[in-house]
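Novice: Generate a structure from the sequence data that follows.
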Amino acid sequence: MTSPTGRAAAQDFAGAMAEDAPVFVISVAAELAGMHAQTLRQYDRLGLVSPGRTQGGGRRYSPRDVALLREVQRLSQEDGVNLAGIKRIIELESRVEALQSRVHELLEELELSEGRRMAAEAAVPAGYRRDLVPLRAPSSALVVWRPRTGR
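Specialist: As a prediction, the model looks like this:
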């Protein structure tokens, strides 16, 4: 095990790199998470924390993996959640993140679409706007416009 100052230096190094970069060997990740390497192997087997792998099959943990290991430890020790419960919590949090990301994407699409619609409306003279009928795209319909008479 490294000294407290060695751990702080490793944590500073971890904070300076990409969150998903698989760079830590199991012994370093175990040290950063405050666990035994065998615990990390067990968590990997259970699917709680799945590190990246080298071509030779060695585990490589990212800073995100180390943070997740700390969260697993906290849930287990402080909150008394069993490993099956922790796995379910991790799965649900991952699902929530994916759904939030999708909502963000859809909102951006909607904003872009609304901007295009407003630009198209602005290009049509005001007198014709009441005659416009929206169509669902894509459409293969042939549209014939006939001005209304008697206005």
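Novice: From here on, just use CA atoms for contacts and neighbour counts.
Specialist: Will do.
Novice: Just give me the neighbour total for the nearest residue to Val81 once chain neighbours are set aside.
Specialist: Spatially, and ignoring its direct neighbours in sequence, Val81 is nearest to Leu75 (5.6 Å; C-alpha to C-alpha, 6 or more residues apart in numbering). Residues lying near Leu75 (other C-alpha atoms under 10 Å) number 17.
Novice: Same question for Ile89.
Specialist: Ile89: 16 neighbours (other C-alpha under 10 Å).
Novice: Point out the other helices and strands that the helix or strand hosting it packs with.
Specialist: For Ile89, the host element (DSSP states H and E) is helix 83-123. Applying 3 or more C-alpha pairs under 8 Å, 6 or more residues apart in numbering; DSSP states H and E, one finds that helix 83-123 contacts helix 63-77.
Novice: And the helix it packs on, what does it pack against?
Specialist: Other elements packing on helix 63-77 under the criterion 3+ C-alpha pairs under 8 Å, 6+ apart are helix 26-33, helix 83-123.
Novice: To check against the first, give me the structure of this:
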Amino acid sequence: MPPRSKRGVYGISVTSELTGIGPQTLRLYERRGLITPTRTGGGTRRYSEDDIARLDKITELVADGVNLIGIRQILELEAQNALLAARNAELEQAVESQKSPHAGV
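Specialist: Down below sits the predicted model:
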């Protein structure tokens, strides 16, 4: 899967069309802290590929019957888990480099 972009390029109407989520619901998700689109100098919301993927995840959770508070908690835990997994990988790599017979040579 190619990496997604964090750059906000989609306006709210395009994002609504791409995700099937109405503009009012997108605004609600922003107010509830589920999504944080970037803003232009004039204050216009701009959604990124990462935001679209996050909205897809939110849509799945809503369809599964999870309320917005639960969704926020799930998303926060997933983000924490990703950070911990990345840190764990760094530590494992550091340990492996210490085990290398040529380490420090």
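Novice: Let me have the helices and strands packed on helix 63-77 of the first structure in JSON lines, adding distance to Pro51 of the first structure as columns.
Specialist: As requested, those are arranged in JSON lines below (distance: least, C-alpha to C-alpha, whole Å):
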{"stretch": "helix 26-33", "distance to Pro51 of the first structure": "9"}
{"stretch": "helix 83-123", "distance to Pro51 of the first structure": "14"}
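Novice: ranking these by burial, who's on top?
Specialist: Neighbour counts (mean count of other C-alpha atoms under 10 Å) averaged over each of those peak at helix 26-33, with a mean of 21.
Novice: mean shift between that one and the second structure?
Specialist: In this overlay with the second structure, the average offset of helix 26-33 of the first structure from its partner residues is 0.8 Å by mean C-alpha distance after the TM-score superposition for the first structure.
Novice: Which part of the second structure matches that helix?
Specialist: Mapped onto the second structure using TM-score structural alignment, helix 26-33 of the first structure covers residues 12-19.
Novice: To which residue of the second structure is Ser94 of the first structure aligned?
Specialist: Using TM-score structural alignment, Ser94 of the first structure lines up with Ala79 in the second structure.
Novice: And that match, how close does it get to Leu34 of the second structure?
Specialist: 12 Å (C-alpha to C-alpha, to the nearest Å).
Novice: Map the residue nearest to Val81 of the first structure across to the second structure for me.
Specialist: Match for Leu75 of the first structure (TM-score structural alignment): Leu61.
Novice: wait, that match sits on Gln73?
Specialist: No. With contact defined as C-alpha atoms under 8 Å, Leu61 of the second structure does not count as touching Gln73 (11.5 Å).
Novice: show me what contacts the alignment partner in the first structure of Ile52 of the second structure?
Specialist: The alignment partner of Ile52 of the second structure in the first structure, by TM-score structural alignment, is Val66. Residues near Val66 of the first structure by C-alpha atoms under 8 Å, 6 or more residues apart in numbering: Ala29, Leu32, Ala33.
Novice: Provide a list of residues in contact with the last one.
Specialist: Going back to what we said before, that points to Ala33 of the first structure. By C-alpha under 8 Å, 6+ apart, the neighbours of Ala33 of the first structure are Val66, Ala67, Leu69, Arg70.
Novice: Next: the second one.
Specialist: Under the criterion of C-alpha under 8 Å, 6+ apart, the contact list for Leu32 of the first structure reads Arg7, Ala10, Gln11, Val66.
Novice: could you measure the residue minimising distance to the centre of the second structure against Glu17 of the second structure, distance?
Specialist: Nearest to the mean C-alpha position of the second structure, by C-alpha atoms, centre = their mean, lies Arg54 at 5.0 Å. To Glu17 of the second structure, Arg54 of the second structure is 15 Å away according to C-alpha to C-alpha.
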